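S.K.: The sequence isn't on hand, but the structure is:
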């Protein structure tokens, strides 16, 4: 299995994981977040498949961070909503770990890439996975340090990245 085939499998595993989490969260706002992430992972797998087949594709930057922030607009007291959700912090930590592993792997593939097309693809995927990482990092911070967060649609004041 080459690096592109491995990356495809990794993205499809991520898509499956996020779809499972969407089902587990079907009664709360996080379902939408997990569905967005699953869709993103599926798009990444499709791009890598096209790279492997040497067919053309576009690296379209999405707005997943903005979309996930929009999910929480109008939710009201978001902190209290987390009390209704079973202990999800382990799910978020697992997702954070998976996203970090993806970032590390794509950075390695980027460093090992010899052609410009692969370099662009893996550079793009690093940025995409970093966005996913930020989503879960924000959720974990919201749960672990709720007193530091302001209740608004943008998760309140965050540290700059």
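M.R.: Arrived safely. None of the values given here were measured: they were computed from a predicted structure.

S.K.: make it CA atoms for all contacts and neighbour counts henceforth
M.R.: Will do.

S.K.: now the helices for the chain?
M.R.: 3-24, 30-52, 64-71, 78-84, 89-112, 116-144 (DSSP state H).

S.K.: most packed of those helices?
M.R.: helix 30-52 (a mean of 20; mean count of other C-alpha atoms under 10 Å).

S.K.: Leaving out chain neighbours, which residue sits closest to the most centrally placed residue in the chain?
M.R.: In the chain, the residue lying closest to the centroid (C-alpha atoms, centre = their mean) is residue 132, at 2.6 Å. Spatial nearest neighbour of residue 132, excluding adjacent residues (C-alpha to C-alpha, 6 or more residues apart in numbering): residue 99 at 6.6 Å.

S.K.: try this one side by side with the last:
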């Protein structure tokens, strides 16, 4: 169970760092879609931390994974829905500054690290309940990774065109 506790402790630390990152940068980005995504993800990473803490405490007491059958109840708003809301925002409001591009890239890298960590943790967990829980967390983080990658790519291309330049 020591391995499980180590995995969960590291994951809890990562989720708190993610929450802090999104909360601190949500008011620093110019793009309203990125701002809403960051606000949503700050809450989401807090929920992930709560899930991990609950499981950590359960393992400490019971010496086994609980499996948290109600894991889906912890899932926050779908980040794709946040992006869909952007369709109602005028193109002028959606301009992305170069600092936004750097922040979006950092967010993508954070989510990439989370997804890769959970993928490795799954490989190093033998308990079926533990694997299932980590697989769910992997799926959530992988979804975030995809969204940020797409937003980063879009911001880069928009910025190129705004500058009258395109490498293609």
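M.R.: Right, received. Where do you want to start? Note that the structure is predicted; figures quoted are calculated from it, not measured.

S.K.: Give me the TM-score for this pair.
M.R.: After superposition, the two chains reach a TM-score of 0.79 (TM-score structural alignment, normalised by the length of structure 1), with 145 aligned residues with a C-alpha RMSD of 2.3 Å.

S.K.: on that earlier part again, kindly reformat the helices of structure 1 as a markdown table containing distance to residue 58 of structure 1.
M.R.: Shown next, in a markdown table, are these (distance: least, C-alpha to C-alpha, whole Å):
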| stretch | distance to residue 58 of structure 1 |
| --- | --- |
| helix 3-24 | 17 |
| helix 30-52 | 8 |
| helix 64-71 | 17 |
| helix 78-84 | 36 |
| helix 89-112 | 18 |
| helix 116-144 | 9 |
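
S.K.: sorry, back to before: surely the residue nearest to residue 132 of structure 1 meets residue 130?
M.R.: Yes - at 7.3 Å, residue 99 of structure 1 and residue 130 qualify as touching, with contact defined as C-alpha atoms under 8 Å.

S.K.: what residue of structure 2 matches up with the residue nearest to the centre of structure 1?
M.R.: Correspondence of residue 132 of structure 1 to structure 2, assessed by TM-score structural alignment: residue 144.

S.K.: got it, and residue 31 of structure 1?
M.R.: Checking with TM-score structural alignment, residue 31 of structure 1 has residue 35 as its match.

S.K.: The match of residue 132 of structure 1: what's it in contact with?
M.R.: Residues in contact with residue 144 of structure 2 (C-alpha atoms under 8 Å, 6 or more residues apart in numbering) are 79, 108, 111.

S.K.: Next one: it from residue 75 of structure 2, what distance?
M.R.: Distance, residue 144 of structure 2 to residue 75 of structure 2, by C-alpha to C-alpha, to the nearest Å: 12 Å.

S.K.: cool, and residue 95 of structure 2?
M.R.: Noted for residue 95 of structure 2: a distance of 30 Å to residue 75 of structure 2, by C-alpha to C-alpha.

S.K.: separation between the match of residue 132 of structure 1 and residue 115 of structure 2?
M.R.: Residue 144 of structure 2 is 9 Å from residue 115 of structure 2, by C-alpha to C-alpha.

S.K.: What of residue 98 of structure 2?
M.R.: 26 Å.

S.K.: Residue 90 of structure 2 too?
M.R.: As judged by C-alpha to C-alpha, residue 90 of structure 2 and residue 115 of structure 2 stand 33 Å apart.

S.K.: now do residue 42 of structure 2
M.R.: Distance from residue 42 of structure 2 to residue 115 of structure 2, by C-alpha to C-alpha: 16 Å.

S.K.: One more: residue 9 of structure 2?
M.R.: Here the criterion is C-alpha to C-alpha. By it, residue 9 of structure 2 lies 16 Å from residue 115 of structure 2.

S.K.: try residue 31 of structure 2
M.R.: Distance of residue 31 of structure 2 to residue 115 of structure 2, computed by C-alpha to C-alpha: 25 Å.

S.K.: And for residue 93 of structure 2?
M.R.: The spacing between residue 93 of structure 2 and residue 115 of structure 2, counted by C-alpha to C-alpha, is 31 Å.

S.K.: Residue 94 of structure 2 contacts residue 31, doesn't it?
M.R.: Yes - counting by C-alpha under 8 Å, residue 94 of structure 2 does reach residue 31; the two are 5.4 Å apart.

S.K.: Which residue in structure 2 aligns with residue 113 of structure 1?
M.R.: Using TM-score structural alignment, residue 113 of structure 1 lines up with residue 125 in structure 2.

S.K.: mind listing what that match touches?
M.R.: Contacts of residue 125 of structure 2 (C-alpha under 8 Å, 6+ apart): 4, 131.

S.K.: Check residue 83 of structure 2 too.
M.R.: By C-alpha under 8 Å, 6+ apart, the residues touching residue 83 of structure 2 are 33, 37.
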